[in-house]
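S.K.: just a sequence and a predicted model for now, questions to come.
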Amino acid sequence: MIKLDHLLVAMFGVLLVLNGCLARQSLGVPPQLRNECNLDNLDVLQATETIKSEAGQIEYLDHNHPQIRCAGVSVSRLVIEQGGLYLPTFFSSPKISYVVQGMGISGRVIPGCAETFMDSQPMQGQQQGQGQQGQQGQEGQQGQQGQQQQQGQQGFRDMHQKVEHVRHGDVIAITPGSAHWIYNTGDQPLVIISLLDIANYQNQLDRNPRVFRLAGSNPQGGFGGPQQQQPQQNMLNGFDPQVLAQALKIDVRLAQELQNKQDNRGNIVRVRGPFQVARPPLRQSYESEKWRHPRGPPQSPQDNGLEETICSMRTHENIDDPARADVYKPNLGRVTSVNSLTLPILQFVRLSATRGIIQGNAMVLPKYNMNANEILYCTRGQARIQVVNDNGQNVLDQQVQKGQLVVIPQGFAYVVQSQNNFEWISFKTNANAMISTLAGRTSALRALPLEVLTNAYQISLEEARRIKFNTLETTLTHARSGQQQLIDQIVEA
């Protein structure tokens, strides 16, 4: 009888564990997406919601759309006007961004890392305050106390964590929980397209994009999920002001200022006066620098190489420089990729990116992603994109233009035909995303024996040879057909 009771208890415990696992897997996922993704018809997507701030705006794509929901991502477009500051923010999911336009500086806060950037001069306000205190000390009975305070403040220098320059063409990776801010130092709007991998294993919450703000407020509300309809305040707003005052050792009035209760500027504010933070000057030879690349691949999937630590690791890599191209043909275009081998931080966030620029007569050969979903965003021009699913059905055949997005699921084959100098950035949900082409010198069809092709497609041996060997390129080719294309391929290969 005792053994039977123990058996029942054990079975009940197993049921509880299984129920908890199933509940966690379906957390935040609509019923229609819990078992399968309905990807029979894909759409070209674009921003559906815009949140305006004092010095810019944030445009969001509907993360509840079945395609984006199935890919487990959230996409937004950040526009920071000249002199605008994107206030410190962190996310529960890994984030990867691409700078479409402009330049600026970006800072990140990694918990536990030292403040390695130090100002060489005290702040002007401190100097003035010290002078006033010294004058009061000489005139009043509290002179000795003022001098002591002055001596204590003379050694003060502003210190903060690493600040980096960002510019057009940079891919930027941010780890979960690391707050970051961005300031526009250029003379044009700073435009950044970003992707949150909310299905990443590091996100322990549901599949709703959640923004955690250290400063500012947003009276227009957030985006998506249960937070959409209510105003968004910064994290300090929820604490008792007296508790904040005790924690920071400041007065209650100043603690209330930190909560931004009466601040309606939004999450992008305009900086009044000069914006002075300690940062190294921008190198003139910023193009294709060898010193920015690691000496080799990470020694293991968990570490970042001997030359980098979690505090000093690089967070961005420029992939718009033609000298960085992985595939380049002068009269067709170029394709550049960044993964964990070129930017080791991507091993932690498990994301990668590809930048492509093709001319009006170019085509990206048919291919599919072997181990990742791809989110393709058009930054300029136009192109025709066709996508084919696992049943061999054409699920997308549309024109894509600037500001529009296409979700290409894992394994779905697609082809891109430029119509007007097409440029794009693709984010992929794997640190080392791999592709397989369906045409060209390294394609799946090229690797098959002739006898397999002849029997599979019921064609002659000569026809099978043409299928294998007519296309000599690996990634890019001419969109036109005929004998002239074959001559160009022989000359350019």
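M.R.: It's in.
S.K.: from here on, just use CA atoms for contacts and neighbour counts.
M.R.: Noted.
S.K.: for the stretch 201-350 of the chain, which segments count as helices?
M.R.: Remark: helices assigned in the stretch 201-350 of the chain by DSSP state H, counting those that start in this stretch are 241-248, 252-258, 346-349.
S.K.: hey, which of those helices is tucked in deepest?
M.R.: helix 346-349 (a mean of 23; mean count of other Cα atoms under 10 Å).
S.K.: which helices and strands sit right next to that one?
M.R.: strand 170-174 (3 or more Cα pairs under 8 Å, 6 or more residues apart in numbering; DSSP states H and E).
S.K.: let me have the helices of the stretch 201-350 of the chain in CSV, extended by distance to residue 204.
M.R.: Shown next, in CSV, are the helices of the stretch 201-350 of the chain (distance: least, Cα to Cα, whole Å):
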stretch, distance to residue 204
helix 241-248, 27
helix 252-258, 28
helix 346-349, 14
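S.K.: can you tell me which of these is nearest to residue 322?
M.R.: Closest to residue 322 of the helices of the stretch 201-350 of the chain, according to Cα to Cα: helix 346-349, at 21.8 Å.
S.K.: and that closest one, how far out from the chain middle?
M.R.: Centroid displacement of helix 346-349 relative to its chain, using Cα atoms, centre = their mean, to the nearest Å, is 11 Å.
S.K.: what do you get for stretch 309-325?
M.R.: Worked out by Cα atoms, centre = their mean, stretch 309-325 lies 13 Å from the chain centre.
S.K.: equivalent analysis for stretch 373-380, please.
M.R.: Relative to the centre of its chain, stretch 373-380 is centred 12 Å away, using Cα atoms, centre = their mean.
S.K.: do stretch 122-132 as well
M.R.: With Cα atoms, centre = their mean, you get 40 Å for stretch 122-132.
S.K.: same thing with stretch 236-245?
M.R.: Chain-centre distance of stretch 236-245: 32 Å, with Cα atoms, centre = their mean.
S.K.: list the contacts of it.
M.R.: The contact list for stretch 236-245 (Cα atoms under 8 Å, 6 or more residues apart in numbering) reads 214-215, 251-252, 254-256, 258-261.
S.K.: for residue 26, what are its contacts?
M.R.: So residue 26 contacts residue 34 (Cα under 8 Å, 6+ apart).
S.K.: start to end distance for stretch 401-411?
M.R.: 24 Å (Cα to Cα, to the nearest Å).
S.K.: before we move on, what about stretch 201-210?
M.R.: Length of stretch 201-210, first residue to last, Cα to Cα: 15 Å.
S.K.: adding another structure so you can compare the two:
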Amino acid sequence: MAYPWLLSLSLAFLVLSHGCIAQFQRFSTQCHLEKLSTLEPTRKVESQGGFTEYWDPTDDQFLCTGVAAFRYTIKPKGLLLPLYTNAPRLYYVIQGKFPNEWSTSIYTHFNGILETVIPGCPATFQEQSSRGDHHQKIHSTRHGDVIVVPAGSAHWIYNNGETDMVLFSIVDTANEDNQLDLKVRTFFLAGNPREEESNSSQKRWSRGMGSKLPWKDGSNVFSGLAVETVAESLGTGVELARKVQGIDDPRGSIIIAEEGIHVLSPVEEEEQQMQRERERRRRRREEKRGLWRGEGSINGLEETVCTLRLVHQLAESADADKYNPRAGHLTGLNTPNLPVLQYVQLGVDLGVLYKNAIMVPHSNLNCHAVIYGTNGSCRIQVVADNGKTAFDGEMREGQILIVPQHYVVVKKAGSDGFEWIALKTSDNPMMNPFAGRLSLLRAMPEAVLMNSYRITREEAKDLKKREELTLLSPQLGTKPWEEINKS
């Protein structure tokens, strides 16, 4: 006996399965990670108050790891207009105003201010008068700060310093908070951030992409509404509504605030809070990771999403996770020392290698790593599955190298050393070292190594003798990698 409902269900299942398989094939055919390369921005868009640089989002390395990268240069008195994206993002301030040792003003320690508007959270900063301004918390920022922005949270950044402010940023489009595709969608709340091609190669790229261009060439979110709707919704006149739509605004996405930006911001209190947070970090690290993933809020009832810190000073931290006085230091930023990272599922490593020092061969167990060079140069080697060399070359300041999950990577600094920031797609990144005291080889019995490598017991002992942990000092008698590369 036939069951029509069963036949319909079977057909629906086949259609759904075909769609899922097709989507899987679409993403799998895009992933060609046998060969990696260092990447530089391919597009630059000028604005009144600075410029924005884009890395090519159609590159397989970005598509397969689900991230997109940007770099913003904001002039003094420049304001990055309020915006939000469809996925979480991290900023790292790679250039800003440094402390002025001859000045007694606490404001000289900061190069910028910013606000991240968390939907549903109260405006806790309010002037005394009944009709005074009120807004959510304003954060001060400077060189070395990591800025966390959850998906859909509007934010703006203002440069109140005397020099250009430069920020590197990634958007994690593969994050579970993004239920759309892997395309970065930027929603501006003000201005008319049209982004015109600035040279012929960028024009060819845009023409080749056609309708798939990964950013919109248009105005802010209000411009798509009828002006009468904007006026009625905001309770304003039509002329003011037209200004909000910004259709005739030529300034771009970064503007100059001629009169400056003056907001409520108790800077002294913020510095004191940073000191308290440094002390709390030491206590937090003693807790087991399971405590951070329990029920309720991230650390008991101590913090809520509205009061979580969104800015963390990483470059000046004296609390490195790994330190070798002959090789360098590595500082990680994860859920225990910045709880908001649990919400965005992202983490950060900041590394410094001294001249010719090595960071051990290792893999990232639970994340991809987007490495951005901030100073100096190094030789990086990356190994894919089946022992294939995916990358072997030099990485310099201002370049990106994406290291996919489980790929083996090793860094050796050049003659001037190497500094980098690695943005990772996990809030608690885990590293698997292949050399040093904590390595896989050291954890295996000598008999296993002897048979695996066809070596003697003394040679097996030799493989396990290195006592340094993650950062290795240069070995005596070895050549700098620059000389090896030339020979």
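M.R.: Everything's here; your move. Since the model is a prediction, treat every value here as computed from it, not as a measurement.
S.K.: re the thing from before, which one of the contacts of stretch 236-245 of the first structure is nearest residue 476 of the first structure?
M.R.: residue 214 (45.2 Å).
S.K.: what's the match for that closest one in the second structure?
M.R.: Here residue 214 of the first structure is matched to residue 189 in the second structure, going by TM-score structural alignment.
S.K.: also residue 246 of the first structure?
M.R.: Per TM-score structural alignment, residue 246 of the first structure is aligned with residue 232.
S.K.: separation between that match and residue 242 of the second structure?
M.R.: Distance of residue 232 of the second structure to residue 242 of the second structure, computed by Cα to Cα: 12 Å.
S.K.: tell me, what's touching those two both at once?
M.R.: Contacts common to residue 232 of the second structure and residue 242, judged by Cα under 8 Å, 6+ apart, are absent.
S.K.: quick one: end-to-end length of stretch 231-242 of the first structure, please.
M.R.: Terminal residues of stretch 231-242 of the first structure are spaced 23 Å apart (Cα to Cα).
S.K.: right, I mislabeled it, should have said stretch 344-362 of the second structure
M.R.: One end of stretch 344-362 of the second structure to the other measures 25 Å (Cα to Cα).
S.K.: so it corresponds to what in the first structure?
M.R.: Going by TM-score structural alignment: stretch 344-362 of the second structure matches residues 349-367.
S.K.: repeat for stretch 387-396 of the second structure
M.R.: Using TM-score structural alignment, the residues of the first structure aligned to stretch 387-396 of the second structure are 392-401.
S.K.: run the chain-centre distance for the matching stretch.
M.R.: The chain centre lies 25 Å from the centre of stretch 392-401 of the first structure; the measure is Cα atoms, centre = their mean.
S.K.: check stretch 458-467 of the first structure too.
M.R.: Taking Cα atoms, centre = their mean, the mean C-alpha location of stretch 458-467 of the first structure is offset from the chain mean by 44 Å.
S.K.: what does it contact?
M.R.: Contact with stretch 458-467 of the first structure is made by 445-446, 450-451, 453-454, as judged by Cα under 8 Å, 6+ apart.
S.K.: switch to 7 Å and redo it
M.R.: For stretch 458-467 of the first structure, contacts defined as Cα atoms under 7 Å, 6 or more residues apart in numbering pick out 450, 453-454.
S.K.: ok, those residues vs residue 197 of the first structure, which is closest?
M.R.: residue 453 (39.6 Å).
S.K.: assign a three-state SS to the closest one, would you?
M.R.: Put simply, residue 453 of the first structure is helix when judged by DSSP: H, G, I helix; E, B strand; the rest coil.
S.K.: from residue 434 of the second structure, how far out is the aligned residue in the second structure for it?
M.R.: In the second structure, residue 453 of the first structure lines up with residue 449, judged by TM-score structural alignment. As judged by Cα to Cα, residue 449 of the second structure and residue 434 of the second structure stand 13 Å apart.
S.K.: quick one, longest strand in the second structure?
M.R.: Criterion DSSP state E: the longest strand present in the second structure is strand 408-424.
S.K.: and that one, what other elements does it pack with?
M.R.: With contacts defined as 3 or more Cα pairs under 7 Å, 6 or more residues apart in numbering; DSSP states H and E, strand 408-424 of the second structure has these neighbours: strand 347-353, strand 358-364, strand 369-383.
S.K.: want to throw these into JSON lines with distance to residue 184 of the second structure?
M.R.: Below are those laid out as JSON lines (distance: least, Cα to Cα, whole Å):
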{"stretch": "strand 347-353", "distance to residue 184 of the second structure": "19"}
{"stretch": "strand 358-364", "distance to residue 184 of the second structure": "25"}
{"stretch": "strand 369-383", "distance to residue 184 of the second structure": "16"}
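S.K.: now those strands in JSON lines, with distance to residue 43 of the second structure and mean neighbour count?
M.R.: Formatted as JSON lines, those follow (distance: least, Cα to Cα, whole Å; neighbours: other Cα atoms under 10 Å):
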{"stretch": "strand 347-353", "distance to residue 43 of the second structure": "25", "mean neighbour count": "24"}
{"stretch": "strand 358-364", "distance to residue 43 of the second structure": "30", "mean neighbour count": "23"}
{"stretch": "strand 369-383", "distance to residue 43 of the second structure": "17", "mean neighbour count": "22"}
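S.K.: checking the residue nearest to the match of residue 453 of the first structure when sequence neighbours are not counted next. Helix, strand or coil?
M.R.: Excluding the flanking residues, the one nearest residue 449 of the second structure by Cα to Cα, 6 or more residues apart in numbering is residue 460, at 6.0 Å. State at residue 460 of the second structure, reduced to three classes by three-state DSSP: helix.
S.K.: and if you look at the one 5 residues further on?
M.R.: In three-state terms, and counting by three-state DSSP, residue 465 of the second structure is coil.
S.K.: contacts only, for the alignment partner in the second structure of residue 410 of the first structure.
M.R.: In the second structure, the residue matched to residue 410 of the first structure (TM-score structural alignment) is residue 405. Residues near residue 405 of the second structure by Cα under 7 Å, 6+ apart: 364-368.
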